[in-house]
Structures are given as structure tokens and as C-alpha cells.
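Participant: Only the shape, not the letters, is given here:
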């Protein structure tokens, strides 16, 4: 929490104190795990979810600021390489289709999305889909928001219940096969 959340909170606080007569753009980085936390990310996902909540609040409080949040999926980095060495197999199984993309590609996607005016930015389709299923009360500003809402509603009705049953089954099976060993 100290690094992921409090650093973001402190920077946002200092920017909020800045001169209010100019337009400001605050870009905050969270993670796709903020939208869908799962086994193996117990130390990481809660802080990223807190950042997602912070962004929602800042958008309400700092009305003359443009507040963007980036929810990157997996991208190739030194940290990702190290993470793969210790990541439990069950986490890799649930993560499934979210392959790591080159860092430069992630940066290009983020820069283009922000330049287009998107304020909820994803580096992969999986992140975009998960945000569509997160039909919370936060304002969303990204491409195809109406399509994302429709996708979210249909997914929450037709896909998510079956997916969650499958995930629960895989998690219980993994713990049985590993004698209850910790997943992280």
C-alpha cells in the first residue's frame, strides 16, 4: 500500500493544491487486476483497486482536472519476468489469454488512447472487456462506452456466472492437488 497507493495519493494531493486557473491532466496508473482480482495477487490487487476508487473520487472532486487512469494488462518488463518465476500455476491458468505485450507497444497504446481523449485506458482487449463487466457508478470515458455497457450487461448475465463457477472449481482443484499450499 505504501508504494502503490500512498505514492499515488500523495502526488494527487500535491497536484490538487496546484494553481486552479490552469487546466491540469493527471494520469494515474492502476492495473487490470483492480477490475478483477484473483488468487495469486493478494498483495498487489487491493492497492490497485484502491487506486481505481481514488480515481473515481478525484474525478468528482477535481472537476477542472482531466483525470485519466491506465489499467495495463501484462507487458514485458524486468518485473514481469521475475514475477513469472514465482507466479503460481493457478494464477497463470486464470490469467489465461492476457499475454504480455512488448513494453513499447503498451506505451504506444497508452499514448494514443490518451491523445484521443480516452480517460480509462487499457493495453489489451481483456482489460477492456473486464471494465465493461465492471458496471459501477464511476464515470467512464473511453472509446465505445455504449458498446462496453452492452457487452458488460450481456457478459454479466450470460458469461460471468459460468466463468466464476469454472474459476472456483479450478482454484479448489489446485488447492486439493497442492495439499492446501499457499498460492502466493
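Facilitator: Okay, I see it. It should be emphasised that the depicted structure is a prediction, and the values quoted were computed from it without experimental measurement. Numbers count the residues shown, from 1 in each chain.

Participant: From now on I want contacts and neighbour counts done on CA atoms only, so please keep to that.
Facilitator: OK.

Participant: quick one: the most centrally placed residue in the chain from residue 16, how far?
Facilitator: The chain has residue 32 as the residue nearest its centroid, 2.2 Å off, counting by Cα atoms, centre = their mean. Note on residue 32: its distance to residue 16, by Cα to Cα, to the nearest Å, is 25 Å.

Participant: sorry, back to before: so the residue nearest to the centre of the chain sits right up against residue 69, yeah?
Facilitator: No: distance between residue 32 and residue 69: 10.7 Å, which falls outside the contact criterion (Cα atoms under 8 Å).

Participant: Would you mark the buried spots in stretch 96-110?
Facilitator: Neighbour-count burial for stretch 96-110, counted by 16 or more other Cα atoms under 10 Å, picks out 100, 106, 109-110.

Participant: helix/strand/coil for residue 153?
Facilitator: Classification of residue 153 using DSSP: H, G, I helix; E, B strand; the rest coil returns helix.

Participant: That one - how many residues pack around it?
Facilitator: 16 (other Cα atoms under 10 Å).

Participant: second one coming, line it up with the first:
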């Protein structure tokens, strides 16, 4: 349980406190040009992944924070961006991979890691455009469409794509989910036979 507390404290509560400290200044800025708040979530904040219980919980929480916050600050010309990167090639990720459960590596391997500078470039472009959901690769786009539901959407084109593709993306999401559960069941069945 300490790992859950740590992850929630860092990823969710820490983010909340930074926003709480900065928001009064952002709301009272002299120039009324658009301002941005960026929240760094994860693809594991769009879909739960084996071995990431605490991490996914903390990153899913950012979505609720971002959705509610966007409603509260839109009148102040402040845009919230929720960034959903895949595994990102950083020194911390390399260290994490050393202790990551083997089953997590298999499941997470369905989406390849991206270079950190590429993730940063995509994130900054999404923030500049005022996108709420900022995805970094094709898998992220699919997850975003499959999980969009009531997320803020400022692009009519993307809203149209979400509505039209929702059924198909839900079907694809079920395929991946069933595949992951099948992998988990086979993994543990094989361990029992040993």
C-alpha cells in the first residue's frame, strides 16, 4: 500500500498542489493571451496494465483532475492538456525495466517505447494547439478514441472521428484487452506446470 500512497502523492496530489499554487497568478495575469496547464499522464492512465496498479491509479486520477479543471478555467482563457505518452526512453525507464515484472514487459511490449525528445516535441505541439488529449503515437490515438467519452474536445474534426470510430475502436480495445487477459492466464498456467 505504501507504493500506492507514494505514486498518488507524487503523480496526482503533487500535480494538484502545483496547479493550486500557480492558478491564482494565471487567472490574474495582465495580458489575456491564452495560457496552458499541461498534465503528464501516460498510456497507463488510459488503460490499466498488469504490474502498474499504483502507477495507473495515479495517472487515471490526472484525467479526472484535468477534465474538471478545464471546465473551471476555460472562462479565464486557460487550456488544459493531458499528455498520454507511451513508455519513454529515459534513464528512469531503463532502471524500471530492470525490475519490471516479465509479464508487464510482455503486455507493455504491444506499444513500443519512444525517444524522450520526440515525446517532448509532440507534447509541446499539442499544448500549443490547445489540445486536451495529447497522444504521442498511433496506439495512443487509438486509446484516446476508445476512451474519449466526455473528454473536452475543441476540434470538430477529431470529435467527428471519435464519434464515427468509437464502435470500431471499442472493438479493437476489446481485442487487446482479451489478448492481455489471455497472456496473463497462459503465463500463470505455465508457471503452475513448472
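Facilitator: Sure, I can see it. Because the structure is a prediction, the values reported are computed rather than measured.

Participant: Which position in structure 1 pairs with residue 115 of structure 2?
Facilitator: Alignment note (TM-score structural alignment): residue 115 of structure 2 maps to residue 102 of structure 1.

Participant: so what's the nearest residue to its match once chain neighbours are set aside up against?
Facilitator: Among residues not flanking residue 102 of structure 1 along the chain, residue 76 sits closest, at 5.0 Å (Cα to Cα, 6 or more residues apart in numbering). Residues in contact with residue 76 of structure 1 (Cα atoms under 8 Å, 6 or more residues apart in numbering) are 100-103.

Participant: Recalculate using a threshold of 10 Å.
Facilitator: 99-106 (Cα atoms under 10 Å, 6 or more residues apart in numbering).

Participant: ok, now how distant is the equivalent of it over in structure 2 from residue 123 of structure 2?
Facilitator: Using TM-score structural alignment as the criterion, residue 76 of structure 1 maps onto residue 89 of structure 2. Counting by Cα to Cα, the separation of residue 89 of structure 2 from residue 123 of structure 2 is 15 Å.

Participant: Pretty sure residue 133 of structure 2 sits against residue 127.
Facilitator: Yes: with contact defined as Cα atoms under 10 Å, residue 133 of structure 2 counts as touching residue 127 (9.3 Å).

Participant: what residues are shared contacts of the two?
Facilitator: Common neighbours of residue 133 of structure 2 and residue 127 (Cα under 10 Å, 6+ apart) are 39, 80-83.

Participant: Report the buried residues of stretch 13-24 of structure 2.
Facilitator: 13, 15-16, 19.

Participant: and if you look at stretch 61-81 of structure 1?
Facilitator: Quick answer for stretch 61-81 of structure 1 (16+ other Cα under 10 Å): 65, 67-75.

Participant: before we move on, what SS does residue 28 of structure 1 have?
Facilitator: Of the three states, residue 28 of structure 1 takes strand under three-state DSSP.

Participant: what's the matching residue for it over in structure 2?
Facilitator: Counting by TM-score structural alignment, the partner of residue 28 of structure 1 is residue 39.

Participant: quick one: secondary structure of the nearest residue to that match once chain neighbours are set aside?
Facilitator: Nearest residue to residue 39 of structure 2 in three dimensions, chain neighbours excluded: residue 82, at 4.9 Å (Cα to Cα, 6+ apart). Put simply, residue 82 of structure 2 is strand when judged by three-state DSSP.

Participant: before we move on, back to that, just the buried residues of stretch 13-24 of structure 2 now: which is nearest residue 140 of structure 2?
Facilitator: residue 15 (21.9 Å; Cα to Cα).

Participant: residues contacting the residue mapped onto the closest one from structure 1?
Facilitator: Under the alignment (TM-score structural alignment), residue 15 of structure 2 maps onto residue 8 of structure 1. The contact partners of residue 8 of structure 1, by Cα under 10 Å, 6+ apart, come to 1-2, 27-30, 51, 54-55.

Participant: just the buried members of those residues?
Facilitator: For the contacts of residue 8 of structure 1, a burial check counting by 16+ other Cα under 10 Å picks out 27-30, 51, 54-55.

Participant: what number of residues lie near the closest residue to residue 34 of structure 1 other than its chain neighbours?
Facilitator: Spatially, and ignoring its direct neighbours in sequence, residue 34 of structure 1 is nearest to residue 49 (4.1 Å; Cα to Cα, 6+ apart). When neighbours are defined as other Cα under 10 Å, residue 49 of structure 1 has 20 of them.

Participant: rewinding a little: what's the closest of the buried residues of stretch 13-24 of structure 2 to residue 187 of structure 2?
Facilitator: The closest of these, once distances to residue 187 of structure 2 are taken by Cα to Cα, is residue 13, at 34.9 Å.
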